[in-house]
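Chemist: Okay, sequence plus prediction incoming.
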Amino acid sequence: AGDDLFDVAQEVEQLLNRNQDFEISLTTTFGQPLPPMIRRATLVVPSRSVQPLDAEKAGRPASPICFLKVGDGRSGQPIALTYDLFKAVKELEKGMSVASLPRTVLALLDTTRARLSGPIVRDKLVLDRARIRIGSSGTSVVQRRSGFAVRKEGGGR
């Protein structure tokens, strides 16, 4: 059973992150529709980890709900492993498309991203490895020692 929880955490991590990145919209607030791609500004930080949360507290009864910890350090947030989320992850493992996720699961993932966004934009350690993607042209703004620089994504180092 413990391995199942780690497997579910891995699947949720893949749902929250895009490849090796975690993306935060800088042009909208939670619940607003995204603008067209050409008008978007997105903060891109290294992917956020997802792990089972050890919720055992001395002198307290065990929680009937499992929780996952999303993120690290101060930006870490607990999310409930709801039945809908667990069921969706198991169906994804059986070949269901991400596009077919129930709205409740999509809402939970969006809420989790939004809850992580606030602490992330205030975390200097995370921002040191961040970039801001502008529009759909593949242009990013990165921080350097001497200020900021523009970089084309997908290009060489």
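Modeler: Nice, I can see it. Residues are numbered from 1 along each chain as shown.

Chemist: CA only for contacts and neighbour counts going forward, please
Modeler: Fine.

Chemist: Buried residues, the longest helix seen in the chain. List them.
Modeler: For the chain, the helix that runs over the most residues, judged by DSSP state H, is helix 103-121. Using 16 or more other C-alpha atoms under 10 Å as the test for burial, helix 103-121 gives 105-106, 108-109, 112-117, 119-121.

Chemist: Below is an additional structure, to be compared with the one above:
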Amino acid sequence: MTNDLSAYIDEIQAEFESHPGYSGVEIARGNRGAHVWWYGEVPETLRHALTEAPPGTSASILVAANPRGPLEEARDRIFTEGAQLGVSTAGIERDGSRILVYVWGEALAADPEIPAKIQALTTFPVKVMAGGAEPLPSQH
């Protein structure tokens, strides 16, 4: 069932991710269905797609806190302007509630004001965490 559900979620994402109301989709707890995070009026095409969930599963619409477009613009600004603060990556919470920002741990340790400086780059809530992806060692 998980493979059918994963394929179904992939179809939902492919069809609706370019819509301004789309915020994200996720597998529900226990692999029992899908949740589509949506901001604003839900199109009839999505309502219909949710009736076609795989047998034994369900699909539902959850209300996203903010529209994705402005969140993406804010995320990009934080990533670009926050590089000098040690921002390693930034993403958007699936429910549209905030921007998730990873900052190199040593940068956070050196300047405890970094979370406030990052928050000043946007009006959306921000969660700042230590972390970042380390490059893989070269293999020769």
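Modeler: Received the coordinates, thanks. Quick caveat, the model's predicted, so the values are computed rather than measured.

Chemist: TM-score for this pair?
Modeler: TM-score of the superposed chains, computed with TM-score structural alignment, normalised by the length of structure 2, equals 0.30; 69 aligned residues with a C-alpha RMSD of 5.1 Å.

Chemist: still on that earlier bit, which other helices and strands does the longest helix of structure 1 contact?
Modeler: Counting contacts by 3 or more C-alpha pairs under 8 Å, 6 or more residues apart in numbering; DSSP states H and E, helix 103-121 of structure 1 is packed against helix 2-16, strand 21-25, strand 77-80, helix 83-93, helix 124-127.

Chemist: at 6 Å instead, please
Modeler: The criterion is 3 or more C-alpha pairs under 6 Å, 6 or more residues apart in numbering; DSSP states H and E, and there are no helices or strands that helix 103-121 of structure 1 contacts.

Chemist: hang on, the earlier thing: Throw the buried residues of helix 103-121 of structure 1 into TSV and include distance to Ala149 of structure 1, thanks.
Modeler: Listed next are the buried residues of helix 103-121 of structure 1 as TSV, based on distance: C-alpha to C-alpha, whole Å:
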residue	distance to Ala149 of structure 1
Val105	37
Leu106	35
Leu108	35
Leu109	32
Thr112	30
Arg113	27
Ala114	27
Arg115	29
Leu116	26
Ser117	23
Pro119	24
Ile120	21
Val121	19
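
Chemist: so what's Ile132 of structure 1 closest to, chain neighbours aside?
Modeler: Spatial nearest neighbour of Ile132 of structure 1, excluding adjacent residues (C-alpha to C-alpha, 6 or more residues apart in numbering): Leu43 at 4.5 Å.

Chemist: Next up, the contacts around that neighbour.
Modeler: Glu23, Ile24, Arg131, Ile132 (C-alpha atoms under 6 Å, 6 or more residues apart in numbering).

Chemist: if you set the cut-off to 10 Å instead, what comes out?
Modeler: Residues near Leu43 of structure 1 by C-alpha atoms under 10 Å, 6 or more residues apart in numbering: 21-27, 117, 120-121, 127, 130-134, 140-141.
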